[in-house]
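A.B. asks: pasting the sequence and the predicted model now:
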Amino acid sequence: MPFDLLFYVKAAIAIIAVFAVCVTLHEFGHFYVAKKSGVAVPVFAIGFGPKLFKWVRGGTEYSVRLLPLGGFVQMAGEAPQETWFPVGHEVAYELNESLQIITLGDPKDMPKAYVGVVRRADLTDKLEMSIETAEGVRTFKVKPYARVMMNARSSIPLVEKHEQVLGKPLYKRAAIILAGPVMNFLLAGVLFAAVNTYTGVRTTVISQVEPRTPAQVAGLQPGDKIVMLNHEPIGNWIQLVNRIRSGSASTTGHPQPLNITVKRGGVDRTVAVTPEMTKQGVPVIGIESVVTHNPLRTIPSGFSALVRDTWLTLQGYKSLVVQHQYAALSGPVGIADVITQQVRFGFWHVVMIAGVLSLNLGLFNLIPIPALDGGRLLFILVELIRGRKVDPQKEGFVHFVGFALLMLFAVVITYRDVTHLF
C-alpha cells in the first residue's frame, strides 16, 4: 500500500506540473508580447483561485494562486472597457479634487462612494462617463489608471487607448494572440530535444551488422556511414528507414534492390542491397546504428520531431472531422489518466507526454473557433478584409457563445472520460 500511495503522489505532482507548465507558458507568450507592444497588463497569475502571495512590478500584479493547474493573463482593452458598465445600471464612483473619476465599481463593493446610473460611457477613446446623479446627468472625465473594483478587495486599472489591446494595429494584436501557441510549440520542441538528449538519437553510422542478413552479404561494416540511398542524400536514421521501405516496394511482393552509398575511411562506396521481409511485411537490411547524445544532433532532432508530430496531429484533426473519430478525443480527465500511465515508465516519459500536450494545446488554440486564439485571429482577418473593426460587443458575444459551447463540449468529454475510467 505505501508503494501505491507514493505512486499516486508522484502522479498528482506530474499532472499538476504538466498542466501548469503548458498553460502558464502559453499565457506567458501572450503576456510577453503584450508588454513589448506597449499594452498594459494588470494581472499575470500562476494558478487559479485565492492568491497565496503576490507582488507588483512594472504595473503588473504577479501572483501565485491556490489551484496550480495553469494560469492566466489579464490584458487591458481586450474588450471595450465600457462593457463593464452597461447603460442603465447603477455604478459607484469616487472623485478626486479635479472631479475626475478615480474609482468605479459595484455599489455593494464601495459603500462610501457616490452612486448613480450610467447614461453613457466611453472608456476606449475619451475616458469619460455620463452618470445620472441626484443633481441630474453629469459627465465626468475618468483619470487614466482609475481603478475598477472587481470585488471589495481586487481591482484593475482603466487605461488610455494607446495601452489597450484594441488600440494597437492589427499586426501587433495578431502577434499577441499568436504568441501563446508559439510558446507551446517552442516548449514542445525543447522537451522533445531534452528527451532525445537523454535517450540518444540514432545516426546513419552503422554500429552492428547482423549475421546472415542482406547488409552482411552486401559487405556493409560497422563504422560505415550511410550517406545516400538510390543516389539521394540521407540525413538521419528515420529518413533512412522510410527510404528503405519506400524504395524497396514493388508490385510483385518481392523487395527491390537498393543502391546504398556509405563513407568508409573517407571514401564513398556504393553497394547493392536487397532487403528481406519480416513476418510483419516490413523490409529490413539487418543493421543497427550508432546512438549519439550530442546536443548538436539531439536538439535539431527534437524540433524535427515537432514538425513531424505537428503534421501527424493535423492529419488526426482531419480524420476527426472527415471520419467522425470522436472517440479519439480526450478531456482533462483523459489527459490526466495518460500522464498517470506515463509516470509508471519514468520521468522522461512524463517529459515526452508534456511535449505532446504542449504541441496539441498550441494547435488546438489555433482552430478558428470563437473564444480560442484562432477565433480571435479570424476576427482580425475579417477586420483586415473589411477595412474596419467588427463591432466589439458583437465579437464579444460571439466569443461568449463559443466559450459556452466549448465548456459544454468539455463537460461531455469529461463525463465520457470518467465513465471509461470506472
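C.D. replies: On my side now, so go ahead.

A.B. asks: going by C-alpha atoms from here, please, whenever you check contacts or count neighbours.
C.D. replies: Will do.

A.B. asks: any idea how far residue 345 is from the residue nearest the centre of the chain?
C.D. replies: Geometric centre of the chain, nearest residue: residue 362, 3.0 Å, by Cα atoms, centre = their mean. The gap separating residue 362 from residue 345 is 26 Å, by Cα to Cα, to the nearest Å.

A.B. asks: how much space between residue 187 and residue 409?
C.D. replies: Counting by Cα to Cα, the gap from residue 187 to residue 409 is 27 Å.

A.B. asks: settle it for me: which of those two has more neighbours?
C.D. replies: Neighbour count, other Cα atoms under 10 Å: between residue 187 and residue 409, residue 187 has more, with 23 against 13.

A.B. asks: in what helix or strand does that one lie?
C.D. replies: helix 170-199 (DSSP states H and E).

A.B. asks: against which helices or strands is that helix packed?
C.D. replies: helix 2-36, helix 295-322, helix 347-365, helix 373-386 (3 or more Cα pairs under 8 Å, 6 or more residues apart in numbering; DSSP states H and E).

A.B. asks: after the first one, which helix or strand is next?
C.D. replies: So that's helix 2-36. strand 43-57.

A.B. asks: the stretch 51-200 of the chain: strands as residue ranges?
C.D. replies: Secondary structure of the stretch 51-200 of the chain (DSSP state E, counting those that start in this stretch): strands at 60-74, 90-95, 101-105, 114-122, 128-133, 136-149, 155-158.

A.B. asks: next one for the comparison:
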Amino acid sequence: MNVLEGIAAALTPLGLLWTLLIIGVATFIHELAHYALARRQGVAVQSFSIGMGPVLLRRAWRGTEWRLSLLPIGGYVEIDGMAPEDDGQGGYRQPTRGFAALPAWGKVAILLAGPLVNLLLAVALMTLNFSAQGVPETARQDRAYISGIVSGSRAQQLGLRAGDVITAVDGQPLPQTFTQDGQTLPGWQRVQRALATDGRRTLTVEQAGVARQITFDWEARVGGTQQRLGIQYGPLIEYRRLSVPAAFSNSLRVTAEALPQVLRSFAGLFQRFFTLDLSRDENVSGPIGTAEIVSRAAALSPWALVQVAILLNLSLAFFNLLPIPGLDGGRIVLVLVGALRGRPLSFGQEQAITFAGFALVMALMVFVVVRDVTRFF
C-alpha cells in the first residue's frame, strides 16, 4: 500500500465532510468575534475570509469583503490599522488609524475575542453533552463493547460493527469478573478466552439495541499463527445526566483541568519540532490525523463528534493564546509591552518580531503535516 492509499484508507468522505464543518465553524466564530469587537469600536474591517490562499467567492457587504478561500486551514480578518501603511514613497510605515489608534484595552479586547469565543463554544458544547448524554460513571464489565473493527478482518465479514456490544459467548452471559490461572479478569475478556480454542462459536450481540446471534466456525491457530477476530475492545461506560447548572459547573472544571494538559501537549510538540523528532504523538494531530479522528467519531455517534468539536475548540483557543508573535497571544503581549513603555514598539521592531513569530508558526504547521504524512510510509 502506497502513501496515498494509506491516507485514503484512514479517512472517509463523511469524516472529511464533518472535519471541514467542525473546523469551519470554529474558524468562523473565531474570526467573527475579532470582526464584531473591531466594528463595535468603530474600526473598519476590509475583508473577512474563511480559508486561506486563492479566493473562490467574494461579496461586499457592510463595508467588508466576505471571502471563501481555497485552502480550508483557517481564516483571517483584515482589520484597518493592523497592517503597515503605504508611506507613498514605495515603502511602509506604522499605521496611525483604526486599530493602531485604539487604547490598549480596546486592542486587547479585539485580540482576545477570538480565543475567548472558542473557549465559550467548548464550554457550551460540554454543558450540552453533560446534560443530554451525561457524565461517565462506571464501566460495565459484563459486556464487551466493540470500539473498532479491523478492515478486512473476520469480524467485518461476520457483520460486526463499531458500537456493537457482545453480551454472551456460546449462550453464556458474560460475568462481571471471572478467575483464570489465578487471575481475576473482567467479564468481557471471556470473549478473548473463548477464541483461544477451536470450535463452533456463537456471539450474542446487540446492534443498535437489537439482539442477534452470530454463529461461526473458528480455528484458533492456522499454520502455527494465532488468529485474530479483528475486534478492538473498549470499556462500556454508563452515563448519568446532569442538570444544566451542574453540567455548566462541570464544564468549567473540565476546562480548567484541560489547560495544563493542552499546554503539556504543545510543549511536547515544540520539543519534537526543535529536535526534528517525527515520531507519532497521540496528543497532537495534524490535518490528516484530525480528519482520521473525526472519521472514527462519525462512525460511532453524534456525541463522539461533539466531543471532537469540544477538543478542537479548546485547542484552538489555548494555542492562539500562546505568547508567540503572529498569534493572538503574541499580539496581546506586544500591546501590553507598548502600554507599559508608554509608547508602542517602533515599526521596525514590531515587524521583525511579528515576522519571526509568523515564520515559526508556519514552520511548525509544515512540521506537523510532514509528521502526519510520515505515519503512512
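C.D. replies: Nice, I can see it. Computed from a prediction, not measured in an experiment: that's the story for all the values here.

A.B. asks: overall similarity of the pair, as a TM-score.
C.D. replies: After superposition, the two chains reach a TM-score (TM-score structural alignment, normalised by the length of structure 2) of 0.62; 269 aligned residues with a Cα RMSD of 3.4 Å.

A.B. asks: next SSE after the helix holding residue 187 of structure 1?
C.D. replies: With DSSP H and E, the next secondary element past helix 170-199 of structure 1 is strand 201-209.

A.B. asks: which part of structure 2 lines up with the helix or strand that that following strand is followed by?
C.D. replies: Toward the C-terminus, strand 201-209 of structure 1 is succeeded by helix 214-218 as the next helix or strand (DSSP H and E). Taken onto structure 2 by TM-score structural alignment, helix 214-218 of structure 1 occupies no residues there; it is unmatched.

A.B. asks: first to last residue in stretch 156-170 of structure 1, what's the distance?
C.D. replies: 25 Å.

A.B. asks: so what touches that stretch?
C.D. replies: Stretch 156-170 of structure 1 is contacted by residues 34, 38-40, 42, 75-81, 123-125, 127, 144-150, 173, 380, 384 when judged by Cα atoms under 8 Å, 6 or more residues apart in numbering.

A.B. asks: among those, which ones are buried?
C.D. replies: 34, 39-40, 42, 75-77, 79-81, 123-124, 127, 144, 146-149, 173, 380 (16 or more other Cα atoms under 10 Å).

A.B. asks: where's whatever residue of structure 2 lines up with residue 56 of structure 1 relative to residue 27 of structure 2, distance?
C.D. replies: The alignment partner of residue 56 of structure 1 in structure 2, by TM-score structural alignment, is residue 61. Separation of residue 61 of structure 2 from residue 27 of structure 2 (Cα to Cα): 20 Å.

A.B. asks: and for residue 125 of structure 2?
C.D. replies: Taking Cα to Cα, one finds residue 125 of structure 2 at 16 Å from residue 27 of structure 2.

A.B. asks: so these two - more neighbours on which side?
C.D. replies: residue 27 (23 against 18).

A.B. asks: now for the aligned residue in structure 1 for the more buried one: which residues touch it?
C.D. replies: Matched by TM-score structural alignment, residue 27 of structure 2 corresponds to residue 23 in structure 1. By Cα under 8 Å, 6+ apart, residue 23 of structure 1 lies in contact with 69, 70, 71.

A.B. asks: swap in 6 Å and give it another go.
C.D. replies: residue 70 (Cα atoms under 6 Å, 6 or more residues apart in numbering).

A.B. asks: same thing with residue 212 of structure 2?
C.D. replies: Counted by Cα under 6 Å, 6+ apart, residue 212 of structure 2 has contacts 204, 205.

A.B. asks: host element of it?
C.D. replies: strand 210-218.

A.B. asks: for the strands of the stretch 51-200 of structure 1, which one sits closest to residue 12 of structure 1?
C.D. replies: Closest approach to residue 12 of structure 1 among the strands of the stretch 51-200 of structure 1 (Cα to Cα): strand 60-74, 11.0 Å.

A.B. asks: any idea how far that closest one is from the chain center?
C.D. replies: Distance, stretch centre to chain centre, for strand 60-74 of structure 1: 17 Å (Cα atoms, centre = their mean, to the nearest Å).

A.B. asks: check the mean deviation of it from structure 2.
C.D. replies: Strand 60-74 of structure 1, aligned to structure 2 and superposed, deviates on average by 3.2 Å (mean Cα distance after the TM-score superposition for structure 1).

A.B. asks: pull out the buried positions in that strand.
C.D. replies: Neighbour-count burial for strand 60-74 of structure 1 [16+ other Cα under 10 Å]: 60-65, 67-74.

A.B. asks: residues in structure 2 aligned with the helix holding residue 187 of structure 1?
C.D. replies: The aligned range for helix 170-199 of structure 1 is 104-133, by TM-score structural alignment.

A.B. asks: and the counterpart of residue 294 of structure 2 in structure 1, what helix or strand is that in?
C.D. replies: Correspondence of residue 294 of structure 2 to structure 1, assessed by TM-score structural alignment: residue 339. Assigned by DSSP H and E, residue 339 of structure 1 belongs to helix 332-343.

A.B. asks: and the angle for that helix with helix 2-36?
C.D. replies: Per axes from the mean of the first three to the mean of the last three Cα atoms, to 10 degrees, the angle that helix 332-343 of structure 1 makes with helix 2-36 is 120 degrees.

A.B. asks: run the chain-centre distance for stretch 322-332 of structure 1.
C.D. replies: Taking mean C-alpha positions (Cα atoms, centre = their mean), stretch 322-332 of structure 1 and its chain are 19 Å apart.

A.B. asks: and that stretch, end to end?
C.D. replies: 24 Å.

A.B. asks: buried residues in that stretch?
C.D. replies: Buried, per 16+ other Cα under 10 Å, within stretch 322-332 of structure 1: 330, 331.

A.B. asks: ok, back up a step: equivalent range in structure 1 for the strand holding residue 212 of structure 2?
C.D. replies: Going by TM-score structural alignment: strand 210-218 of structure 2 matches no residues.
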